[in-house]
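>>> No letters, just coordinates:
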């Protein structure tokens, strides 16, 4: 896909904001003017919905769209996105996304017997490795090396004494308690995941639409602008400069376009409930 993205504004709003002069508002013409394929548009729709953010294409040769054409373009693009959201491809991508977000269960701890077998095997290997390397040790270091080797063998002998596993038993109990705590945390996260990611993608789409409606609810279309020394336009009210990029895009798109986007989003939300 051509890299023509600017992260943050509403898909069906921003498509028409960037605009074109054609009076044909079919989705085919819209995509052609935006120099996009239907697969590109589907990728936009999926990325925006799944990430709950907003992006739009920015071909440089597209200029102003007549204000009275924008609502029809909003609806055409919105219908395209809505239709894609009902497709098997969208649902399958959602299920993959859902599964990738699923928490992983903790690994069960070793049994006391497994732990002792592993520890014994590790000590035996250390002794074998030291015995093998002993021949290459310089004569001046052999005495110290032999002391270390004998200490390791003594440790092995103590480990193998009958009944010398009380510490292992206590450690096993501690490990089991830690595992049970991790398992409870996993179950809690799993419940949250099941609420956050139901089997169908409707909730994900609702969050996306609700975020657009929330941010676009208080756009001041009468806000004044001035031009700074670099020629960049800025809001006279400094608090408007701190608004989200989606809010600023709605301002630039204008009241008609934004209201058309909000109307479409509200209608779609009613269908999802």
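It's in. Everything numeric here is computed off the predicted structure, so don't read it as measured data. Numbering: from 1, shown residues only.

>>> hey, let's count contacts and neighbours off CA atoms from now on
Fine.

>>> Look up how far residue 173 lies from residue 100.
Residue 100 sits at a distance of 33 Å from residue 173 (criterion: C-alpha to C-alpha, to the nearest Å).

>>> Please apply the same query to residue 205.
46 Å.

>>> neighbour count winner among these two?
Neighbours were tallied for residue 205 and for residue 173 using other C-alpha atoms under 10 Å; the higher tally belongs to residue 205 (21 against 14).

>>> What strand or helix carries the more buried one?
Secondary structure assigned from DSSP states H and E places residue 205 in helix 202-216.

>>> for that helix, packing partners?
Here helix 202-216 touches helix 38-51, helix 245-253, helix 255-272, going by 3 or more C-alpha pairs under 8 Å, 6 or more residues apart in numbering; DSSP states H and E.

>>> ok, then the element right after that helix?
strand 225-227.

>>> What residues sit buried inside that following strand?
By 16 or more other C-alpha atoms under 10 Å, strand 225-227 has no buried positions at all.

>>> And the helix or strand just after that strand, how far out from the chain middle?
Counting by DSSP H and E, the next helix or strand C-terminal to strand 225-227 is strand 233-235. When distances are taken as C-alpha atoms, centre = their mean, to the nearest Å, strand 233-235 is centred 33 Å away from the chain's centroid.

>>> With stretch 198-218 instead?
Centroid separation for stretch 198-218 versus its chain: 16 Å, with C-alpha atoms, centre = their mean.

>>> any idea how far residue 67 is from residue 25?
13 Å.

>>> So which of the two has more stuff around it?
Using other C-alpha under 10 Å as the criterion, residue 25 and residue 67 rank with residue 25 on top: 19 against 15.

>>> for the more buried one, helix, strand, or coil?
For residue 25, the secondary structure call by DSSP: H, G, I helix; E, B strand; the rest coil comes out as coil.

>>> doesn't residue 72 make contact with it?
Yes. Using C-alpha atoms under 8 Å, residue 25 is in contact with residue 72, at 6.7 Å.

>>> that older thread, with distance to residue 87 and mean neighbour count as new columns, can the helices and strands packed on helix 202-216 be given to me in TSV?
As requested, those are exported to TSV (distance: least, C-alpha to C-alpha, whole Å; neighbours: other C-alpha atoms under 10 Å):
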stretch	distance to residue 87	mean neighbour count
helix 38-51	11	17
helix 245-253	27	21
helix 255-272	15	18
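
>>> Residue 117: which of those is closest?
With C-alpha to C-alpha, the closest approach to residue 117 among the helices and strands packed on helix 202-216 belongs to helix 38-51: 47.3 Å.

>>> Show me what that closest one is in contact with.
Helix 38-51 is contacted by residues 1, 11, 31, 53-56, 81, 84, 90, 94, 97, 204-205, 208 when judged by C-alpha atoms under 8 Å, 6 or more residues apart in numbering.

>>> for stretch 183-203, same thing?
Residues outside stretch 183-203 that contact it (C-alpha under 8 Å, 6+ apart): 91, 94, 95, 98, 101, 102, 103, 104, 105, 106, 204, 272.

>>> second one coming, line it up with the first:
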């Protein structure tokens, strides 16, 4: 009996691994890099392709093409034509599997909370929490790489300690009310499943309005809808139309089934080893901001004493780059830069 259980377990694992490879294969067949595909998923999910603190006007529901393109973009897919010429329904199912698997992965959680932290409209003298954490990593590397240079290490340690106090102070500030906090928390919920479910429902609502039998006519070099009203539809509506009914039938069935269960499972998976390695480079910057409604792990720094910078203090966060000493010139290079968002 025990032997049968072991064999059964091996079969389940084999099937799971095969499914993962199939899901990964659709990205390769589309001619995309997995990391690029994942970045596009996050960007379209949160509806923002900008970096740094969020634009507090992002809630503007203007349907201008410019604003739409800032919240929704079709990624460049080199091999899309080849995939379309094949089994489109099967390719759509594989792509849906990939998206769901990524959203249920440790990598997605890391990517989402990184983005959430980077976009928080709160800073310390122009430095965001995300940039201060990057500085902390750089100071640590300098201390490790040049530990025999006691003077330089002492300088870096002092800067690191000051930087740490700023991190702690900013975390404390993030727990209080600040300008734009309500907009930020709505755009980037503490629980990413809330946002994913919202986007899935938005898809179902929108796809139900698409007329896949709509006809096109030529207007110069352009193809336009015969029904002029359709020309005013959103970019997302037109993208669904271009994908076609066959593809959207598959996606609709998949989304409805997804919404019947957990949106994001408590037990996270991992992407392929290659993807995981690329993603984990940001591992030190994955801790979500501990706002009052966040039900995720809190930042370890939050247990330390908070020391708010003195009023009027200038930004001294730096990312020093110490050049390797030359055999002919052992003068220390004290070049430094400041990371700000």
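The structure has been received and is ready for your questions. Note that the structure is a prediction, hence the values are computed from the model and not measured.

>>> where does the TM-score land?
The TM-score (TM-score structural alignment, normalised by the length of structure 1) is 0.52; 171 aligned residues with a C-alpha RMSD of 3.3 Å.

>>> Between which two of the contacts of stretch 183-203 of structure 1 is the distance greatest?
Greatest spatial distance among these (C-alpha to C-alpha): 106 and 272, at 35.9 Å.

>>> Please, where are all the helices along the stretch 101-250 of structure 1?
112-133, 142-160, 166-196, 202-216, 238-241, 245-253 (DSSP state H, counting those that start in this stretch).

>>> Quick check: which of the ones you listed is buried the most?
Greatest average neighbour count among those goes to helix 245-253 (a mean of 21), per mean count of other C-alpha atoms under 10 Å.

>>> now that helix: which residue numbers in structure 2?
Using TM-score structural alignment, helix 245-253 of structure 1 lines up with residues 235-243 of structure 2.

>>> what separates the matching stretch from the chain centre, distance-wise?
Averaging C-alpha positions (C-alpha atoms, centre = their mean) puts stretch 235-243 of structure 2 23 Å from its chain's average.

>>> just stretch 236-250 of structure 1 next, same as before
Distance, stretch centre to chain centre, for stretch 236-250 of structure 1: 26 Å (C-alpha atoms, centre = their mean).

>>> Please apply the same query to stretch 74-90 of structure 2.
Mean C-alpha position of stretch 74-90 of structure 2 versus that of the full chain (C-alpha atoms, centre = their mean) differs by 24 Å.

>>> cool, stretch 28-46 of structure 1 as well?
In this view, stretch 28-46 of structure 1 has its centroid 23 Å away from the chain centroid, taken as C-alpha atoms, centre = their mean.

>>> if I look at residue 235 of structure 2, how far off is residue 76 of structure 2?
Look at residue 235 of structure 2 and residue 76 of structure 2: by C-alpha to C-alpha, they are 16 Å apart.

>>> Repeat that for residue 114 of structure 2.
Applying C-alpha to C-alpha, the value for residue 114 of structure 2 to residue 76 of structure 2 is 24 Å.

>>> If you count surrounding residues, which of these two has more?
More crowded of residue 114 of structure 2 and residue 76, by other C-alpha under 10 Å: residue 114, with 20 against 13.

>>> how close does that one get to residue 152 of structure 2?
31 Å.

>>> Residue 104 of structure 2 now?
43 Å.

>>> More neighbours: which of these two?
Neighbours were counted for residue 104 of structure 2 and for residue 152 using other C-alpha under 10 Å; residue 104 has more, 22 against 17.

>>> Counterpart of that one over in structure 1?
Residue 104 of structure 2 maps onto residue 86 in structure 1, with residues paired by TM-score structural alignment.

>>> so who does that match touch?
If you count contacts by C-alpha under 8 Å, 6+ apart, residue 86 of structure 1 has none.

>>> How about the secondary structure of the equivalent of residue 75 of structure 2 over in structure 1?
Using TM-score structural alignment, the partner of residue 75 of structure 2 in structure 1 is residue 56. Counting by three-state DSSP, the backbone at residue 56 of structure 1 sits in strand.

>>> again with the one 4 residues further on
Using three-state DSSP as the criterion, the local structure at residue 60 of structure 1 reads coil.

>>> Can I get the buried ones among the contacts of helix 38-51 of structure 1 as something I can paste into ChimeraX?
Buried residues among those (16+ other C-alpha under 10 Å), as a ChimeraX selection:
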select :11,31,53,54,55,56,81,84,90,94,204,205,208
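
>>> out of the contacts of helix 38-51 of structure 1, what pair is the most spread apart?
Largest separation among those by C-alpha to C-alpha: 31 and 97, giving 26.5 Å.

>>> So the residue sitting nearest the centre point of structure 1 versus residue 30 of structure 1, what's the distance?
A centroid search over structure 1 (C-alpha atoms, centre = their mean) returns residue 51, at 6.3 Å, as the residue closest to the centre. Plainly put, residue 51 of structure 1 is 24 Å away from residue 30 of structure 1 if you go by C-alpha to C-alpha.

>>> likewise residue 224 of structure 1?
Distance from residue 224 of structure 1 to residue 30 of structure 1, by C-alpha to C-alpha: 31 Å.

>>> Number of residues surrounding the residue lying closest to residue 77 of structure 2 once chain neighbours are set aside?
If the residues on either side of it in the chain are set aside, residue 77 of structure 2 comes closest to residue 30, at 5.9 Å by C-alpha to C-alpha, 6 or more residues apart in numbering. By the criterion of other C-alpha under 10 Å, residue 30 of structure 2 has 20 neighbours.

>>> Next: residue 26 of structure 2.
Residue 26 of structure 2: 22 surrounding residues under other C-alpha under 10 Å.

>>> That one -> structure 1?
In structure 1, residue 26 of structure 2 lines up with residue 30, judged by TM-score structural alignment.

>>> any idea which element its match lies in?
helix 27-33.

>>> List the buried residues in that helix.
27, 30, 31, 33.

>>> now the first one: how far from residue 117 of structure 1?
The one in question is residue 27 of structure 1. Counting by C-alpha to C-alpha, the separation of residue 27 of structure 1 from residue 117 of structure 1 is 67 Å.

>>> cool, and the last one?
The gap separating residue 33 of structure 1 from residue 117 of structure 1 is 69 Å, by C-alpha to C-alpha.

>>> cool, the third one as well?
When distance is defined by C-alpha to C-alpha, residue 31 of structure 1 is 66 Å away from residue 117 of structure 1.

>>> next one: the second one
Distance of residue 30 of structure 1 to residue 117 of structure 1, computed by C-alpha to C-alpha: 69 Å.
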